[in-house]
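K.L.:
Structure for this input, please:
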Amino acid sequence: MSTNQNSKVVLITGGSSGIGKSIGVFLVNKGYIVYGTSRNPARFSDFKIFTLLALDVADTKGIQAAVTFIEEKHGRLDILINNAGAGITGPIEEIPEEEILRNFTTNYFGPINVTKAVLPLMRKQGGGMVINITSIAGYMGLPFRGIYSASKAALEMTTEAWRMELKSANIMMTNVAPGDFATNIAAGRYHAPVIKGSPYEKPYKKTLELMDAHVDEGKDPEEMAKVIFEIIKGNDPRVHYKVGEFMQKFSIVLKRILPDKMYERLLMNHYKL
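P.N.:
Predicted structure coming up:
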């Protein structure tokens, strides 16, 4: 990787809002060359902080076009931040299969495909860094968020394996798992409808209200940006990072040390199930 910070080029998927935008703004202010992505940059015509490229993580040709654009302009891409993601809620029994597939396409196959597209360039330039934004929800199966938990857990495990495969190429990879942050993720989340008369009607409705309240009360996404900046500066990332409220991070520790059924009871009490 280039030793001159000002020449480091960063690509952030999903950079038009939320955590991705906060990271981009922070890195621009630190002197990095930043590109964000959006499925439809035209919707953000007033967006001037950094360049937004058209990119849908489900479209491998579009991914390659964005990477080629950066390579032709700068001859390198030092840091990829796989941030684009989508929420999904609902009783697993009632979520349509196409919505499950769509969620995994965004949260799991998308980051894999973007990473595959940048690796040849990183290998050619002698190194690079890939940061996958996962979720604390990926460390546990949460009721009515099981598909989301699974997609993020899959990315966590894949990163563990992939970073070992890439070490010899001087390409580093890490996971950063945020808890609840004050972003618009709840608005963009796929909600399976609360079905009147469904056996899940009352507990699912109650859980939805609780989840939305957690996001509304979440931390400032700039906190994520600061962690990302420190990881990039350090240039030798750990396997996992967790960013969020103390109890959210502590819940991962509890899962490691408590008997499974006791931990399950804690979660059920938390969600009032």
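
K.L.:
Could you use CA atoms for every contact and neighbour count after this?
P.N.:
Noted.

K.L.:
which residues in the stretch 151-273 of the chain form strands?
P.N.:
For the stretch 151-273 of the chain, the strands defined by DSSP state E, counting those that start in this stretch cover 171-178, 190-191, 240-243.

K.L.:
Identify whichever of those lies nearest to residue 68.
P.N.:
Residue 68 sits nearest to strand 171-178 of all the strands of the stretch 151-273 of the chain, at 18.8 Å, using CA to CA.

K.L.:
Show me what the strand or helix carrying residue 116 packs onto, helices and strands only.
P.N.:
Assessed by DSSP states H and E, residue 116 sits inside helix 110-125. Under the contact criterion of 3 or more CA pairs under 8 Å, 6 or more residues apart in numbering; DSSP states H and E, helix 110-125 touches helix 60-74, strand 79-82, strand 128-133.

K.L.:
And the longest one, how far out from the chain middle?
P.N.:
Here helix 60-74 shows a centroid-to-chain-centroid distance of 21 Å under the convention CA atoms, centre = their mean, to the nearest Å.

K.L.:
Next: the last one.
P.N.:
Averaging C-alpha positions (CA atoms, centre = their mean) puts strand 128-133 10 Å from its chain's average.

K.L.:
Now do the buried residues in that strand.
P.N.:
For strand 128-133, a neighbour-count test (16 or more other CA atoms under 10 Å) marks 128-133 as buried.

K.L.:
That strand packs against which elements?
P.N.:
Strand 128-133 packs on strand 79-82, helix 110-125, strand 171-178, going by 3+ CA pairs under 8 Å, 6+ apart.

K.L.:
Tell me which of the strands of the stretch 151-273 of the chain sits nearest to residue 155.
P.N.:
So among the strands of the stretch 151-273 of the chain, strand 171-178 is nearest, using CA to CA, at 8.4 Å.

K.L.:
just the angle between the closest one and helix 110-125, please?
P.N.:
Here strand 171-178 points in a direction 150 degrees away from that of helix 110-125 (axes from the mean of the first three to the mean of the last three CA atoms, to 10 degrees).

K.L.:
Let me know which of the strands of the stretch 151-273 of the chain is the nearest to residue 216.
P.N.:
With CA to CA as the measure, strand 171-178 is the member of the strands of the stretch 151-273 of the chain nearest residue 216 (14.6 Å).

K.L.:
For the comparison step, fold the sequence that follows:
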Amino acid sequence: MSKVVLITGGSSGIGKSVGEFLQTKGYKVYGTSRNPQNYPKSQFPIIALDVTQPETIKDCVATVLKDASKIDVLINNAGAGITGPVEEIPDAEIKRNFETNFFGPINVIKAVLPTMRSQNSGLIINVTSIAGYMGLPYRGVYSATKGALELITEAFRMELKGFNVEMTNVAPGDFATNIAAGRYHAPVLKDSPYKEKYGEALKTMNDHVDDGSDPKQMAEAIYKIIETKKPKIHYKVGAFMQKFSIVLKRILPDKVYEKILMKHYDM
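P.N.:
Predicted structure coming up:
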């Protein structure tokens, strides 16, 4: 039988590219969206799911199991961007971003694990971000959510070893998707002490996404991971300098690396 793959956030961007690519390789793919009715022409089924609403997670997993009887691969791709000076981002928006990028994926994992244990097999791929390896100015909350998901995956992997369930992270750099349009942007306030620098940084961040790589690179990388018998703990996908920035953080003194980031953001 074909492997069954569930992709959260599979209606657009990286999730859509991954789903379409995996279909060409013979996988049975299910995607999710908060509004599946908006994607009637999707090449694979789109099921209603909001990762911040546990009941929709439960219903989505039940729908896939009813139709396919198993879930071989979960790709936790759904997520949301957020920008702004940490001081000025409303607490409610910080909490909402953690609900989407951290607690949401954990709850989807919890929902599929009983099935994967009963199958004595399964693979969970958490889509994080290269931004999760460093605290980026004006993206601090986003970095924190993705960094938290990276770390908890390390713990989860060890806890799952006895059940033949594998888990890994894939950290993308900037890809040409619509993530910028869906971000929460803290407004550039007229009387803000961050007004000038944040305004400039916001433009830089949006330009990086617009000039990002083809999401098909992520699709090809995830396909290789699925086909790997024993996946690594961490993968990075993106432009060379974005991946190299993680290496620099490991080898450079903290303050030197901080100066490099500040120069990049013209701070």
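
K.L.:
Send over the TM-score of the superposed chains.
P.N.:
Aligned and superposed, the two chains score 0.99 in TM-score terms (TM-score structural alignment, normalised by the length of the second structure); 267 aligned residues with a CA RMSD of 0.7 Å.

K.L.:
In JSON lines, list the strands of the stretch 151-273 of the first structure along with mean neighbour count and distance to residue 101 of the first structure.
P.N.:
As requested, the strands of the stretch 151-273 of the first structure are exported to JSON lines (neighbours: other CA atoms under 10 Å; distance: least, CA to CA, whole Å):
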{"stretch": "strand 171-178", "mean neighbour count": "24", "distance to residue 101 of the first structure": "22"}
{"stretch": "strand 190-191", "mean neighbour count": "18", "distance to residue 101 of the first structure": "12"}
{"stretch": "strand 240-243", "mean neighbour count": "19", "distance to residue 101 of the first structure": "26"}
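
K.L.:
roughly how far out does stretch 168-188 of the second structure sit from the chain middle?
P.N.:
Using CA atoms, centre = their mean, the offset of stretch 168-188 of the second structure from its chain centre is 9 Å.

K.L.:
Can you give me the first-to-last residue distance of that stretch?
P.N.:
37 Å (CA to CA, to the nearest Å).

K.L.:
do stretch 222-235 of the second structure as well
P.N.:
OK, stretch 222-235 of the second structure end separation, CA to CA: 9 Å.

K.L.:
May I see the buried residues of that stretch?
P.N.:
Buried residues in stretch 222-235 of the second structure, counted by 16+ other CA under 10 Å: 222-223, 225-226, 231, 234-235.

K.L.:
quick one: contacts of it?
P.N.:
18, 22, 73, 123, 154, 166-171 (CA atoms under 8 Å, 6 or more residues apart in numbering).

K.L.:
and if you look at stretch 55-62 of the first structure?
P.N.:
Contacts of stretch 55-62 of the first structure (CA under 8 Å, 6+ apart): 13, 37-40, 54, 63, 66, 84, 105-106, 109-111, 113-114.

K.L.:
whereabouts in the second structure does it align?
P.N.:
Aligned by TM-score structural alignment, stretch 55-62 of the first structure corresponds to residues 49-56 of the second structure.

K.L.:
How far off centre is the matching stretch?
P.N.:
16 Å.

K.L.:
for stretch 251-270 of the first structure, same thing?
P.N.:
24 Å.

K.L.:
again with stretch 121-135 of the second structure
P.N.:
Using CA atoms, centre = their mean, the offset of stretch 121-135 of the second structure from its chain centre is 6 Å.

K.L.:
corresponding residues in the first structure for that stretch?
P.N.:
Going by TM-score structural alignment, stretch 121-135 of the second structure sits over residues 127-141 in the first structure.

K.L.:
ok, and what's touching the matching stretch?
P.N.:
Contact with stretch 127-141 of the first structure is made by 1, 77-83, 111, 115, 122, 148-156, 159, 169-179, 232, 242, 248-249, 252, 255, as judged by CA under 8 Å, 6+ apart.

K.L.:
ranges for the helices of the stretch 101-250 of the second structure?
P.N.:
Remark: helices assigned in the stretch 101-250 of the second structure by DSSP state H, counting those that start in this stretch are 104-119, 140-160, 179-182, 195-210, 216-226, 240-251.

K.L.:
what's the closest of those helices to residue 42 of the second structure?
P.N.:
Nearest to residue 42 of the second structure, of all the helices of the stretch 101-250 of the second structure, is helix 216-226, at 16.4 Å by CA to CA.

K.L.:
in the superposition, what's the average offset of that closest one relative to the first structure?
P.N.:
With mean CA distance after the TM-score superposition for the first structure, helix 216-226 of the second structure departs from the first structure by a mean of 0.3 Å once superposed.

K.L.:
so that helix matches what in the first structure?
P.N.:
Mapping helix 216-226 of the second structure onto the first structure (TM-score structural alignment) gives residues 222-232.

K.L.:
Might you calculate how far the matching stretch sits from the centre of the chain?
P.N.:
14 Å.

K.L.:
quick one on the thing from earlier: dump the helices and strands packed on strand 128-133 of the first structure to JSON lines, plus distance to residue 46 of the first structure.
P.N.:
Output for these, formatted as JSON lines (distance: least, CA to CA, whole Å):
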{"stretch": "strand 79-82", "distance to residue 46 of the first structure": "23"}
{"stretch": "helix 110-125", "distance to residue 46 of the first structure": "26"}
{"stretch": "strand 171-178", "distance to residue 46 of the first structure": "28"}
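
K.L.:
Packed most tightly, which of these would that be?
P.N.:
Compared across these, strand 79-82 shows the largest average neighbour count, a mean of 26 (mean count of other CA atoms under 10 Å).

K.L.:
Let me see the residues that make contact with the next helix or strand after that one.
P.N.:
Downstream of strand 79-82 of the first structure, the first helix or strand assigned by DSSP H and E is strand 88-89. By CA under 8 Å, 6+ apart, the surrounding residues in contact with strand 88-89 of the first structure are 103, 144-148, 189-192, 208.

K.L.:
Go again with 6 Å.
P.N.:
144-145, 148, 189-191 (CA atoms under 6 Å, 6 or more residues apart in numbering).

K.L.:
how far apart are it and its match in the second structure?
P.N.:
Mean for strand 88-89 of the first structure is 0.1 Å (mean CA distance after the TM-score superposition for the first structure).

K.L.:
The second structure: matching residues for that strand?
P.N.:
Going by TM-score structural alignment, strand 88-89 of the first structure sits over residues 82-83 in the second structure.
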